[in-house]
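Chemist: What follows is a predicted structure for the sequence shown.
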Amino acid sequence: MSLPRIAVDAMGGDHGVRVMVEGAALARRRHDKFKFLLVGDEERIKAALDDHPGMREASEILHCEDVVAGDEKPSRALRRAKTTSMGLAIQAVKDGKAGAAVSAGNTGALMAMSKLALRTMPGIDRPALAALLPTLKEHDVVMLDLGANTEADARNLVQYAIMGAAYSRIVTGFDKPRVRLLNIGTEDIKGTDALRDAAAALQEATDLALQFDGFIESDKINRGEVDVVVTDGFSGNIALKAIEGTARFVTDLLKTAFSSSLRSKFGFLVSRPATELLKHHLDPNNHNGGVFLGLNGVIVKSHGSANAQGVANAVAVTARMLEADITRRITADLAALGEDALRESHNGSATTDSAGAK
C-alpha cells in the first residue's frame, strides 16, 4: 500500500538538514513505501541526499531558506508562516500535497501554525501534544497534554482522554486502553474541580473505547499499570521534563559509579549487557515523535536534539497515524461521548496561551 507522502521540515531542530534527511532515509530503508516532501534549502538538501541515493526517487524538494528560530515567539513565527520551512510543511498538509508533516523545530510555533492552518476537529476545543514514554512493561504509555495548552478544564481533559485512547489503540493494539488522570493523589476527593468533574464524566461514559481507572500520581507513570495518562499541558510538560531528567541522572550516576575504581570498572564489564539495555530503554531517541492530536491533519513533533535514529522513529510514528487514520478514530469516539456530556461542567474556556514546550 502506498502512503500519502510525508512533509519534512528539513531546517528545523538542533542539527538541521543533514540529520533530518538522514533520519527520513533511515525510515525509508525500513519501509520503502514512504514518500517525502523535503522542505528547506534546496542546495543543502541535495547535498544531504548525495549520501542517500535511494531517497532521491522517493523525495520532492520544496525550496525555502527561511527558518523558525528555536527561541522565536509563536506570534512572530505565525506572521512568517508562508515563508518558513515549518509553515510550508504544514501548508502542504492543508493543501493535500502531503498527508502529514514532521518538524523538529520550535514547539510553540509548530502548535500555533498547525492550529491556525488546519483548525481543530469538530468536537475538539483544543489540540493536545501526546507522546510515548517507556514503562517497565512491554508497551509504552501515552501521555498528554505535554505542552500545547497551559490550562485545561474538565471538558478539555475528557477530550484528551478520548484522543489519547485512540492513539493508544493504534500503538498498543488494546481495544480499551486503561486511562487515568494525573493527580496529587488517587483518592476521589483529591485534585481540582476540573479533575474531579472530568473523572465523573469519564466514569459515566460507559460507551467509550477506553477503561477509566481513576487518578494516578506521577511516580507511577512509568510502572506499566496504565496505558494513557491525561493532564493539562503545564503539569504534563513539568512531569515529562522531570522524567527525562531522572533518566539522565540515573545514566550519569551509573557512569560515574562504574568509573570510580578498578573494581567498579570490572563490575561494569560484567554488567555491560544490562547497562546497555538500560541505556537503550532510557534513550529519548527510541521514543521520539510527539503527535498533535485533535487537528484536521497529522502533525508530529520530533525532539529538537534528536539524532537520525530519533528522526526515523518520528517518521515511523507519522506513518502509523496515517495508516490507522487517527482523525477518523477520534471522530467516532467523540460521537460515542455525545455533545452534551460535559455541558454542565464546562465553566468557560481556559487560557489559550501556548506553553511552548521545547
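Modeler: Cool, the structure landed. What you see is a predicted model; the values in this text were computed from it and never measured.

Chemist: drop to CA atoms for contacts and neighbour counts, all remaining ones
Modeler: Fine.

Chemist: residue boundaries of the helices in the stretch 151-300 of the chain?
Modeler: 154-172, 193-204, 233-258, 262-282 (DSSP state H, counting those that start in this stretch).

Chemist: Select, out of those, the one closest to residue 316.
Modeler: The minimum distance between residue 316 and these falls on helix 154-172, with 11.2 Å, by Cα to Cα.

Chemist: Give the other helices and strands that that closest one contacts.
Modeler: Packing partners of helix 154-172 (3 or more Cα pairs under 8 Å, 6 or more residues apart in numbering; DSSP states H and E): strand 141-144, strand 178-182, helix 193-204, strand 228-230, helix 308-324, helix 326-337.

Chemist: If we use 7 Å, what do you get?
Modeler: In terms of contacts (3 or more Cα pairs under 7 Å, 6 or more residues apart in numbering; DSSP states H and E), helix 154-172 is packed against strand 141-144, helix 193-204, strand 228-230, helix 326-337.

Chemist: Deepest-packed of the helices of the stretch 151-300 of the chain, please.
Modeler: helix 154-172 (a mean of 25; mean count of other Cα atoms under 10 Å).

Chemist: Other residues contacting it?
Modeler: 124-125, 128, 139, 142, 144, 175, 177, 179, 194-195, 197-198, 202, 210, 227-228, 230-231, 293, 324, 326, 329-330, 333, 342, 345-346 (Cα atoms under 7 Å, 6 or more residues apart in numbering).

Chemist: Spatially central residue for the chain, please.
Modeler: Closest to where the C-alpha atoms of the chain average out (Cα atoms, centre = their mean) is residue 290, at 1.1 Å.

Chemist: Tell me the secondary structure at the closest residue in space to it that isn't next to it in sequence.
Modeler: Closest residue to residue 290 apart from its sequence neighbours, by Cα to Cα, 6 or more residues apart in numbering: residue 131 at 4.4 Å. Recorded secondary structure, residue 131: strand (DSSP: H, G, I helix; E, B strand; the rest coil).

Chemist: show me the contacts for residue 131.
Modeler: 142-144, 289-291.

Chemist: still on that earlier bit, and of the helices and strands packed on helix 154-172, who's closest to residue 279?
Modeler: Using Cα to Cα, the nearest of the helices and strands packed on helix 154-172 to residue 279 is strand 141-144, at 18.4 Å.

Chemist: take a look at this one as well, against the first:
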Amino acid sequence: MAGSPRIAIDAMGGDGGPATMVEGASIAAARDASLRFVLFGDETAIREQLSRHPALAGRAEVAHAPEAISGEDKPSQAIRRAKTTSMGLAIAAVKAHAADAAVSAGNTGALMAMSKLALRTMKGIDRPALAALLPTVGDTDLVMLDLGANTECDARNLVEFAVMGAAYSRCALGIERPRVRLLNIGTEELKGTDELRDAAARLRAEDHLHLRFEGFIESDRLGRGETDVVVTDGFSGNIALKTMEGTARFVTDLLRRAFTSSLRSKIGFLISRPATELLRHHLDPNNHNGAVFLGLNGVVVKSHGGANVQGVANAIGVAASLVKNDLGRRIAEDLDQIRAHEAAA
C-alpha cells in the first residue's frame, strides 16, 4: 500500500486542458493531504495554472511534454508518439514506478492502446477491461465492466472480468464479498449466448472467491441496487452505459421543460427544488467520474473528456483509492485461487 500516492496527470487531455486538470488536482489535494502529483504537458501553461492554486505548492511537479494526443488521433498514431506526448509520458511514469497511477481525460482508444503496450496485462489476464462506477438507488454504486475495451469476449474473459470487477468493488466501495451478475437478455439459466452460459457455470463453480455470483441480470435492473458488479462484453456494456447516460439527460431535460412551462410550474419547482437538486446531483456524471483499465500492471484511470473540476478530482480520488488498497495484489490473489482450484480439480 502506498501511503502517499503519486499521481501522474495528463494535463493536456480533456476539453478543459490544464485549467481543468490542475484545478481538479487542487481539489483532490484538499480532500487528501497525502496526494502528490506529476503534471505532464506544456510547462508554461501548467505553471500558469499552478500559480493560481497555492494549495499545490510543494506537492506538484511539472514534466514538460512537447505534444498532446488529440481526440482524432488513432491508437496506432498515439503509440508512435508515446515518448513525446503528455499522455504517453504519464503512462511511462507508472511503468517506471515514478508514479503510482496515471489519470487522463484524453482519447480513450489511445489511452487504452498505450497503457496496454507500456504496462502489459497481469499474469492470468487475457484482456484488460474498462470499468466504471454507476449510480443506483441502493446504498452503494455499481461497478460495471467491460464498457468498450473488448467488443467480443469469450467465457474466460467474462470470468476474468468478474474477478477484476469484484476486486475493484472491494477497493473502491469496501464490499467484502460483492454480488456479481452477468448482463443478459433474461434471468433464466438457459437464456443468452453459449459464452454467457459457460461463464455462469464457471463462476458458480468458483465459490471460493471473494465474490457471490448471483446469476444473470437484465439491463432494466441495473440501477435498482440489486447487485454490486455487472459483467458483460464491451459492445453490450458500452451501449448500456450510453443508454443510461442518455436516459439521465432525457429525464433532466424533461423536468427542466416541465418546470418552465407555466407560472404554476415555476412555483412548483421552487417548492420541490430540494428534491430536484438531489436528483440532479445523483444523475450528474461528474459525481461518478473515473473509469479504470483493470488487468494491467499499473493503475490507469480515464476521466470523462467533458468532466468539470469536481469530476477530475473524483477521478483522481478513484486512482488514489485503488493505489492505497493495492488493487493489483487483490486481483492477483483471486487469480491464484482460480488456478489452484483448477489444478486441484
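Modeler: Cool, got the structure. Note that this is a predicted model, so its numbers are computed, not measured.

Chemist: Once they're superposed, what TM-score comes out?
Modeler: Here the superposed chains carry a TM-score of 0.97, computed using TM-score structural alignment, normalised by the length of structure 2; 342 aligned residues with a Cα RMSD of 1.2 Å.

Chemist: Please indicate which of the contacts of helix 154-172 of structure 1 are buried?
Modeler: By neighbour count, with 16 or more other Cα atoms under 10 Å, those hold 124, 128, 139, 142, 144, 177, 179, 194-195, 197-198, 202, 210, 227-228, 230-231, 293, 326, 329-330, 333, 342, 345 as buried.

Chemist: what's around residue 12 of structure 2, how many residues?
Modeler: 30 (other Cα atoms under 10 Å).

Chemist: For it, which three-state class applies?
Modeler: coil.

Chemist: I figured it hits residue 41, correct?
Modeler: Yes. Counting by Cα atoms under 7 Å, residue 12 of structure 2 touches residue 41, with 5.7 Å between them.

Chemist: joint contacts of those two?
Modeler: With Cα under 7 Å, 6+ apart, residue 12 of structure 2 and residue 41 have common neighbours residue 86.

Chemist: and the contacts of residue 131 of structure 1 as TSV, adding distance to residue 97 of structure 1?
Modeler: Shown next, in TSV, are the contacts of residue 131 of structure 1 (distance: Cα to Cα, whole Å):
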residue	distance to residue 97 of structure 1
142	29
143	30
144	28
289	21
290	22
291	20
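
Chemist: wait, which of those residues is closest to residue 243 of structure 1?
Modeler: residue 143 (12.0 Å).

Chemist: if I look at the aligned residue in structure 2 for the closest one, how far off is residue 203 of structure 2?
Modeler: Mapped onto structure 2 by TM-score structural alignment, residue 143 of structure 1 lines up with residue 144. According to Cα to Cα, to the nearest Å, residue 144 of structure 2 and residue 203 of structure 2 sit 17 Å apart.

Chemist: Check residue 256 of structure 2 too.
Modeler: In terms of Cα to Cα, residue 256 of structure 2 sits 44 Å off from residue 203 of structure 2.

Chemist: And residue 298 of structure 1, how close does it get to residue 321 of structure 1?
Modeler: Counting by Cα to Cα - residue 298 of structure 1 and residue 321 of structure 1 are separated by 7 Å.

Chemist: of those two, who's got more company?
Modeler: residue 298 (27 against 22).

Chemist: give the contact list for the more buried one.
Modeler: 100-101.

Chemist: Please repeat the previous calculation with a cut-off of 10 Å.
Modeler: The contact partners of residue 298 of structure 1, taken as Cα atoms under 10 Å, 6 or more residues apart in numbering, are 6, 90, 93-94, 98-102, 114, 118, 291-292, 318-319, 321-322, 325-327.

Chemist: Could you do residue 342 of structure 1 as well?
Modeler: Contacts of residue 342 of structure 1 (Cα under 10 Å, 6+ apart): 154-156, 158, 197-198, 200-202.

Chemist: could you redo the last one with a cut-off of 8 Å?
Modeler: Contact partners of residue 342 of structure 1, counting by Cα atoms under 8 Å, 6 or more residues apart in numbering, are 154-155, 201.

Chemist: gap between the residue lying closest to residue 174 of structure 1 once chain neighbours are set aside and residue 330 of structure 1?
Modeler: Spatial nearest neighbour of residue 174 of structure 1, excluding adjacent residues (Cα to Cα, 6+ apart): residue 168 at 7.4 Å. Residue 168 of structure 1 sits at a distance of 11 Å from residue 330 of structure 1 (criterion: Cα to Cα).

Chemist: Roughly how far does residue 161 of structure 2 sit from residue 191 of structure 2?
Modeler: Distance from residue 161 of structure 2 to residue 191 of structure 2, by Cα to Cα: 20 Å.

Chemist: Residue 61 of structure 2 sits in which helix or strand?
Modeler: strand 60-64 (DSSP states H and E).

Chemist: got the contact list for that strand?
Modeler: With Cα under 8 Å, 6+ apart, strand 60-64 of structure 2 has contacts from 36-43, 46-47, 86.

Chemist: can those go into JSON lines with extra columns for distance to residue 304 of structure 2?
Modeler: Output for the contacts of strand 60-64 of structure 2, formatted as JSON lines (distance: Cα to Cα, whole Å):
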{"residue": "36", "distance to residue 304 of structure 2": "22"}
{"residue": "37", "distance to residue 304 of structure 2": "19"}
{"residue": "38", "distance to residue 304 of structure 2": "20"}
{"residue": "39", "distance to residue 304 of structure 2": "18"}
{"residue": "40", "distance to residue 304 of structure 2": "18"}
{"residue": "41", "distance to residue 304 of structure 2": "18"}
{"residue": "42", "distance to residue 304 of structure 2": "21"}
{"residue": "43", "distance to residue 304 of structure 2": "23"}
{"residue": "46", "distance to residue 304 of structure 2": "20"}
{"residue": "47", "distance to residue 304 of structure 2": "23"}
{"residue": "86", "distance to residue 304 of structure 2": "17"}
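
Chemist: Of those residues, which belong to helices?
Modeler: With helices taken from DSSP state H, the overlap with those comprises 43, 46-47, 86.

Chemist: ok, the closest residue to residue 10 of structure 1 other than its chain neighbours to residue 160 of structure 1 distance?
Modeler: What sits nearest to residue 10 of structure 1 in space, not counting adjacent residues and going by Cα to Cα, 6+ apart, is residue 17, at 4.9 Å. Distance of residue 17 of structure 1 to residue 160 of structure 1, given as Cα to Cα: 33 Å.

Chemist: cool, and residue 275 of structure 1?
Modeler: For residue 275 of structure 1, the distance to residue 160 of structure 1 - Cα to Cα - is 36 Å.

Chemist: number of nearby residues for the residue lying closest to residue 4 of structure 2 once chain neighbours are set aside?
Modeler: Distance criterion Cα to Cα, 6+ apart; nearest residue to residue 4 of structure 2, sequence neighbours excluded, is residue 34 at 4.8 Å. Neighbourhood size, residue 34 of structure 2 [other Cα under 10 Å]: 14.
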